[in-house]
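Asker: give me a 3D structure for the following:
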Amino acid sequence: MRRFVHHIVVLCALLLCFMNSAVVLAKNKMEGVRVWPSPDSTRVVFDMSSKPDFSYFMLKNPLRLVVDLQGTQQAKYLPTVPKKHKLISKLRYSKPKKKNSTRVVFELSGAVKPVIFALAPTGPYKNRLVVDLYSTNTTSRSADKINAKKRTRVADRDIVIAIDAGHGGEDPGSIGPSGTYEKNVTLQIAKRIARLVDKEPGMKARLIRTGDYYLKLNTRTARAREKRADFFVSVHADAFSSPGPNGTSVWVLSLRRANSEIGKWLEDKEKHSQLLGGAAGLIKDTANEKYLAKALLDMSMDHSMKTAFQVADEVVKELRSVSKLHKKKPQAANFGVLKSPDIPSILVETGFISNPREERKLNTAEHQQKLASAIFVSIRNYYKRNPPDNSLFASLKNNTPVKHKVKRGESLSVLASRYGTTVTALKKHNRLKKNTLYIGQILTIPKA
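Answerer: Below is the predicted model of the structure:
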């Protein structure tokens, strides 16, 4: 019996040693490498079989980023880098310091700020190592920021609409039953909205994302500000764990999130300058600066939220003829992309990509165009009624005679008071010999 127990103990010890050696010999595997382009950055994604153990450092003369992946088997090949990637000229392997590891060298064409992190498995992706390279050559971006701060009045200017296609690049968004990526649908609809906006005299579109690449939420709103947008619309497609839910919905910033963002802006001195313009230099380092900034920010946020809700209400009405509504009124939420205190912003969920029927519709050019048209018409109609003072829309409105249809109980004196004119001017402009009006009569209102 003792001998039998001894054999069992020896066998278990051998088995344990074998298991330990297997762990030692086990390797992570680099299963693929993907490169994502972006106007101001480049993202490189390493698809891994398990969680990566990594380190990195920079080298000069020439500029290089070196990434070491411990206990990792390298992929058979690294992708060639297209010319549109201005930050990386080449990806290559180099001899690692440790055995059973992989060293990847990024040959850089300019100064960059690397941001490197691991991502856990989600959706269609396994473990990943993400390398984001941001250009530190901020000449063009600084110029945009300077221009954004210059609020000079340009007569008959275009109303700028910033259009944000949700998700992108490594972030596919929701995925439909047949494999449709939300990021592709949103970009197609956003481009259709942009084309409609650009065709309208007095309006100009600015796409936040023009291709298949990832942008942070903060970057999206910052770009809208840099482009001096009057309005910001973010396009998305909804999803649920079951295929049943369907329909469109429109979202605006919640009051709770708005108050949170106001607090953040007040703590940021650079934001004070954006709000106060030239006055910031006069009251700098005084106790009054923060209070004045808060007053202006409160007014700006109040205007933005009112405008956003009114446009959102218009969009809901227009979408009724295009699609079933999931929410019959605009909804308030804490979405990160809806947080600009100075830019009216809405988010449109164009349908449930998790619903097979809506997924098919969202993939058709006809339905995409109907959705784009509904969103565009709503924004255009709002600004035709409420144009910024220095815009072409305002100029056209001022030169267009105001018509009024007489209702029960209205008189010339009532209308003169309402429109800021006189009874004499009303009679002269409409060639009236008497003060009597009749219901349904159309009057042309003279300018005040």
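Asker: from now on I want contacts and neighbour counts done on CA atoms only, so please keep to that.
Answerer: Fine.
Asker: give me the number of residues near His7?
Answerer: Neighbours of His7 under the rule other C-alpha atoms under 10 Å: 12.
Asker: with adjacent residues omitted, what lies nearest to Arg64?
Answerer: Excluding the flanking residues, the one nearest Arg64 by C-alpha to C-alpha, 6 or more residues apart in numbering is Glu107, at 4.8 Å.
Asker: contacts for the helix or strand hosting the one you found, please.
Answerer: Using DSSP states H and E, Glu107 sits in strand 102-108. Strand 102-108 has contacts (C-alpha atoms under 8 Å, 6 or more residues apart in numbering) with 62-74, 87-96.
Asker: and for Cys12, the neighbour number?
Answerer: Per other C-alpha under 10 Å, the neighbour tally for Cys12 reads 12.
Asker: how far away is it from Ser21?
Answerer: Distance of Cys12 to Ser21, computed by C-alpha to C-alpha, to the nearest Å: 14 Å.
Asker: hang on, the earlier thing: pull out the buried positions in the following helix or strand past the strand holding Glu107.
Answerer: Per DSSP H and E, the first helix or strand lying C-terminal to strand 102-108 is strand 112-119. For strand 112-119, a neighbour-count test (16 or more other C-alpha atoms under 10 Å) marks 112, 114, 116, 118-119 as buried.
Asker: sequence B follows; please return its structure for comparison with A:
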Amino acid sequence: MMVLSVMERARGLIKLFVGILVVLTWSAAAYANDLKGVRVWPSPDSTRVVLDLSDQPSYKYFSLTNPHRLVVDLKQTSNKVDLSKIKLDSKLVKKIRTSKPPEKGTLRLVLELTRPVKPVLFPLSPTKPYGDRLVIDAFDTREPAKAITASQKVSQDRDVIIAIDAGHGGEDPGSIGPGKRFEKRITLQIAKRLANYVNKQKGMKATMVRTGDYYVNLNRRSEIARKRQADLLISIHADAFTSPQPRGASVWVLSQGRANSEIGRWMEQTEKHSELLGGAAEVIENTSSEKYVARALLDMSMDRSMVESQEVAARIVKEMGKVTKLHKKKPVAASLAVLKSPDIPSILVETGFISNPTEAKLLSTASHQDKLALAIFRGTRDYFKQHPPHGSYLARNKSRQHVVQSGESLSLIAARYKTSVSKLKKENKLKSDVVRIGQVLRIPGSS
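Answerer: From the prediction side, this is the model:
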């Protein structure tokens, strides 16, 4: 009897152990993933919400109205985050909360919205310092401001507009150098310094593609520059390599191969022709030769942009060589998405190698950032002073040249061009009133 009792107890313990294993196995299957963090990156016309997960997400989503919401269902996921503590500075997403799931084991997240959005969701594989993620992009669906065409752009004494693009941002940190130096932070700091120099120059104005720590899609960066009537797009980056040895700055322009492929892509989007061709698009619209004329005009626009980009880049390389080591002593052509606009001269400046310990430290200092920004500005300014756009303040005040002849004095030359001796001396950095025969003087424009 005693033996039987022991056996029965043993069977009971085995059943209990098996039952516990079944429960634990079911729990592991029901919650194979954990929501470990939620990060929000607001920008002027979109908001990115990043869900940090312990494993690859399995998800579905849908939108609701009255009120506007975006619902995301994460299968086999448990929540480890206090959603009430998430900081939201977004104009689109006002709250993130959970809701009753459609089935057991599913985590339902609800993004309460201020207005309708266009949602784009995609998973990201682990990349240091992050693990698996689900990215939720909420784009504002309000009608965007219409792009300004070339024909609308010209106005008397307008400013030359420089669009400054700080590379990476938000969820995209760019390269990470020694000491956890993030490329996205360095590029924004240099971009802001560059914008400050541009805005101090009479006849020039800076516009920032991004002004804070948020991500802007590569395809949208040139679109933003176009809508803001930019005469030049400068994209600021910091280079990186697998070994710490390489260092030095470089300037990049669009390759001919990428230029041709972009022309082809624009040709397929006939509704965008007017953005690039202005009034010409109306003339060629609905004609039998529209495709060929549009192609010719786009080709000419791209050719002009590429020539201007090359000339600006060459001047910036020269100026940067005065303040930092150069990795490439001439502009380099490459297939880079941010440089692809057919109608806006565009360059990409690699300010140095963030993977090089010495250069990473330099790139993080205010003094070096300021030297780089000033060099980029000087190269840009000198190009536009020499080649000012029609209708701009710089065009009206472009310096003329005068070769000093026998018997001419500084006061005589000043009177001839209706300017002052002091302005002549300042324009030409003269320390005295003495000039020599054959000397070339720059004549300041009227202010």
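Asker: follow-up on the earlier one: ok, so of the buried residues of strand 112-119 of structure 1, who is nearest Gly202 of structure 1?
Answerer: Nearest to Gly202 of structure 1 among the buried residues of strand 112-119 of structure 1 is Val112, at 38.5 Å by C-alpha to C-alpha.
Asker: the closest one touches Val131, doesn't it?
Answerer: No. Here Val112 of structure 1 does not reach Val131: they are 11.6 Å apart, not a contact under C-alpha atoms under 8 Å.
Asker: got any residues that touch both of these two?
Answerer: Overlap of the contact sets of Val112 of structure 1 and Val131 (by C-alpha under 8 Å, 6+ apart) is empty.
Asker: could you pull out the strands in the stretch 151-300 of structure 2 for me?
Answerer: 160-166, 176-177, 181-182, 204-208, 232-239, 250-254 (DSSP state E, counting those that start in this stretch).
Asker: mind putting those strands into a markdown table with mean neighbour count?
Answerer: Converted to a markdown table, those look like this (neighbours: other C-alpha atoms under 10 Å):
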| stretch | mean neighbour count |
| --- | --- |
| strand 160-166 | 26 |
| strand 176-177 | 20 |
| strand 181-182 | 20 |
| strand 204-208 | 21 |
| strand 232-239 | 26 |
| strand 250-254 | 26 |
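Asker: which one of those lies closest to Lys426 of structure 2?
Answerer: Closest of the strands of the stretch 151-300 of structure 2 to Lys426 of structure 2 is strand 204-208, at 20.2 Å (criterion: C-alpha to C-alpha).
Asker: please enumerate residues in contact with the closest one?
Answerer: Strand 204-208 of structure 2 is contacted from outside by 159-166, 191-192, 195-196, 198-199, 228, using C-alpha under 8 Å, 6+ apart.
Asker: gap between Ala425 of structure 1 and Ser55 of structure 1?
Answerer: Distance, Ala425 of structure 1 to Ser55 of structure 1, by C-alpha to C-alpha: 79 Å.
Asker: coming back round to it: what's the matching residue for the residue nearest to Arg64 of structure 1 over in structure 2?
Answerer: Matched across to structure 2, Glu107 of structure 1 falls on Glu112, judged by TM-score structural alignment.
Asker: quick check: its match vs His387 of structure 2, distance?
Answerer: From Glu112 of structure 2 to His387 of structure 2 the distance is 51 Å (C-alpha to C-alpha).
Asker: higher neighbour count, those two?
Answerer: The neighbour count for Glu112 of structure 2 versus His387, taken as other C-alpha under 10 Å, is higher for Glu112 (18 against 13).
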